[in-house]
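Peer 1: The sequence isn't on hand, but the structure is:
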């Protein structure tokens, strides 16, 4: 079982001819509202990838709450841990250019009231906690400490790249970041900034499997034993990259939760992330387990063992 502790938002998406520079206004066409937030996105992605999932977070009492939760219950996600806040539901504004690249700004709002203490009855051996720093650093550190005490596996998506305490990172089993986040964490932690070098150094320092995603170049990873893994995604027609990282992370967590080896987990993650780029929006673009499995079968993940030169 996967327990997700994370944000729930409404995404306001505007397609623009190009992303604006600082201080510049760029007009786009029609806007669209989508359910979003890394917590909700990764919970849905993990459920669609075949995992049993419970979500702990918070939404407001406003009209955006239903949008933020859309699709989750239908996919089988347990929402009993989602609290109602007096604050408005979280909101993210996203500008998307013709290549699918995006620019985001967001409001924390009700997400600030998500309580890590609500995780306690859900954690235990055989459970995977999946969380992200976007829910708040103090809350994440508490959540990870609770999970470690309960004997649960911990998967941390350090997005944004605000470094948790060293003791928190040492309690993580799998750390997942993108290349920009890896570079930021590397600077803060005194580690090398190049993606594979960061993964190797961080894996050794924190005794965790460390994954760095590289967008269209795939991912690299390192294990505490010194193994190195890498793989490239298949080519797809990119419409919108929003949510692709969340799809990848949810699929990796689902595979690890069912006991799959890293090679399969990473192939399924790359497949899920690639498939999520084909449509506008985050959750609306997530693929089923069968679609993920078919595409994952075409993806090769290379492993170099720690003893190799």
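Peer 2: Done, it's in. Note that the coordinates shown come from a computational prediction; the quantities given were computed from them, not determined experimentally. Numbering: from 1, shown residues only.
Peer 1: CA only for contacts and neighbour counts going forward, please
Peer 2: Noted.
Peer 1: in the stretch 151-300 of the chain, which spans are strands?
Peer 2: 153-157, 174-178, 209-213, 219-222, 228-231 (DSSP state E, counting those that start in this stretch).
Peer 1: Remind me what the fourth one packs against, helices and strands.
Peer 2: For strand 219-222, the contact count by 3 or more CA pairs under 8 Å, 6 or more residues apart in numbering; DSSP states H and E identifies helix 195-206, strand 209-213, strand 228-231 as packing neighbours.
Peer 1: which of these is buried the deepest?
Peer 2: strand 209-213 (a mean of 27; mean count of other CA atoms under 10 Å).
Peer 1: Which other helices and strands does that strand contact?
Peer 2: Using 3+ CA pairs under 8 Å, 6+ apart, strand 209-213 is in contact with strand 174-178, helix 179-189, helix 195-206, strand 219-222.
Peer 1: Can you lay out these as JSON lines showing distance to residue 34?
Peer 2: Output for the helices and strands packed on strand 209-213, formatted as JSON lines (distance: least, CA to CA, whole Å):
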{"stretch": "strand 174-178", "distance to residue 34": "23"}
{"stretch": "helix 179-189", "distance to residue 34": "25"}
{"stretch": "helix 195-206", "distance to residue 34": "32"}
{"stretch": "strand 219-222", "distance to residue 34": "27"}
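Peer 1: take the one below as the second:
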């Protein structure tokens, strides 16, 4: 079993605000220290903390932010041999979080746009996890190579962006949230539900629904997995926790319904802590929540 995450690494600066800014509005609040984030790095952290053997491939700058991200991944046991370094600055995100835990995020892509898949090894039996904060053409090329090699390929279409239809149809699993599902349904000319997206693309579709849980449709498969109620601090890393924990469980050979239930638990736990990378739960925390809800 081997899990490879190809994707973004971003340093987050989190602004705690009484309410999220409206267009043209300035809202005063408090900013915290730089924290490790980015959908790729977050998902790699979540998978490693859930017990997976994880390799991370991407690109950071030759700066303090890049060093922070590399060290954070290594401390979690992630293999960073495939994490390249560029003269382009490390990606940076401004994360605004209101009193209810809702968020708005602006990202400077930086070195993530230098991530390249050509030297990323793939083999039969690997699980490959991707997102959309690196060049789409690199994702499409890696999906094609991974499919040809016999790897299991999971794409989190976040943030929503275009990929060739043949790349989407080559996936084993496509993960979207409600907003991304709406965007994709409009692009494909179909509905936004998991069943409609599955019918359009012919691959298994998982749609995360926040406090309503998650639904999934695939060949002979239709299920809804409820969420775990928790006291929310912020939701910044919830989707990344979901994807990372899910990929770790699938890489261990868990059936999809069980993997989705574990992913729901991991995502719920991430909402009880501030930040993105630092909020990814440990396996023991997820085990305890699952045991309490058995």
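Peer 2: Structure received. Here the structure is a predicted model, which is why all the values come from computation and not from measurement.
Peer 1: Could I get the TM-score for this pair?
Peer 2: After superposition, the two chains reach a TM-score (TM-score structural alignment, normalised by the length of structure 2) of 0.96; 293 aligned residues with a CA RMSD of 1.3 Å.
Peer 1: Same list (the helices and strands packed on strand 219-222 of structure 1) but as CSV, adding distance to residue 253 of structure 1.
Peer 2: Output for these, formatted as CSV (distance: least, CA to CA, whole Å):
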stretch, distance to residue 253 of structure 1
helix 195-206, 18
strand 209-213, 12
strand 228-231, 17
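Peer 1: Output the strands of the stretch 151-300 of structure 1 in TSV; the columns should cover distance to residue 102 of structure 1.
Peer 2: Output for these, formatted as TSV (distance: least, CA to CA, whole Å):
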stretch	distance to residue 102 of structure 1
strand 153-157	19
strand 174-178	15
strand 209-213	17
strand 219-222	20
strand 228-231	24
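Peer 1: out of those, which comes closest to residue 164 of structure 1?
Peer 2: Closest to residue 164 of structure 1 of the strands of the stretch 151-300 of structure 1, according to CA to CA: strand 153-157, at 10.4 Å.
Peer 1: so how far does the closest one sit from its counterpart in structure 2?
Peer 2: By mean CA distance after the TM-score superposition for structure 1, the fitted strand 153-157 of structure 1 averages 0.3 Å away from its aligned residues in structure 2.
Peer 1: list the helices and strands that strand packs on?
Peer 2: So strand 153-157 of structure 1, by 3+ CA pairs under 8 Å, 6+ apart, packs with strand 128-132, helix 137-150, strand 174-178.
Peer 1: what about the first one, distance to the chain center?
Peer 2: For strand 128-132 of structure 1, the separation from the chain centroid amounts to 9 Å (computed by CA atoms, centre = their mean, to the nearest Å).
Peer 1: and the angle from that strand to helix 137-150?
Peer 2: 170 degrees (axes from the mean of the first three to the mean of the last three CA atoms, to 10 degrees).
Peer 1: same question, the last one
Peer 2: Strand 174-178 of structure 1 and helix 137-150 are oriented at 150 degrees to each other (the same axes, to 10 degrees).
Peer 1: Give me the mean deviation of strand 174-178 of structure 1 from structure 2.
Peer 2: Mean for strand 174-178 of structure 1 is 0.4 Å (mean CA distance after the TM-score superposition for structure 1).
Peer 1: So what's the gap between that strand and the chain middle?
Peer 2: Here strand 174-178 of structure 1 is found 8 Å from its chain centre; the criterion is CA atoms, centre = their mean.
Peer 1: What distance do you get for the counterpart of residue 256 of structure 2 in structure 1 to residue 169 of structure 1?
Peer 2: Using TM-score structural alignment, the partner of residue 256 of structure 2 in structure 1 is residue 262. Residue 262 of structure 1 sits at a distance of 20 Å from residue 169 of structure 1 (criterion: CA to CA, to the nearest Å).
Peer 1: higher neighbour count, these two?
Peer 2: Comparing residue 262 of structure 1 with residue 169 by neighbour count (other CA atoms under 10 Å), the higher total belongs to residue 169, at 22 against 18.
Peer 1: That one contacts residue 204, doesn't it?
Peer 2: No. Using CA atoms under 8 Å, residue 169 of structure 1 is not in contact with residue 204, being 11.6 Å away.
Peer 1: how near is the match of residue 256 of structure 2 to residue 251 of structure 1?
Peer 2: In terms of CA to CA, residue 262 of structure 1 sits 12 Å off from residue 251 of structure 1.
Peer 1: for residue 18 of structure 1, same thing?
Peer 2: Per CA to CA, residue 18 of structure 1 is found 31 Å from residue 251 of structure 1.
Peer 1: out of these two, which sits in the busier spot?
Peer 2: Neighbour comparison, residue 18 of structure 1 and residue 251: the larger count goes to residue 251, with 34 against 16 (by other CA under 10 Å).
Peer 1: Structure 2: which residue goes with the more buried one?
Peer 2: That one, residue 251 of structure 1, aligns with residue 245 by TM-score structural alignment.
Peer 1: can you tell me which residues contact that match?
Peer 2: 43, 46-47, 50, 259, 262-263, 266 (CA atoms under 8 Å, 6 or more residues apart in numbering).
Peer 1: Helices along structure 2, start to end?
Peer 2: Assigned by DSSP state H, the helices in structure 2 fall at 39-49, 64-75, 136-149, 165-168, 178-188, 194-201, 238-251, 256-270, 283-292.
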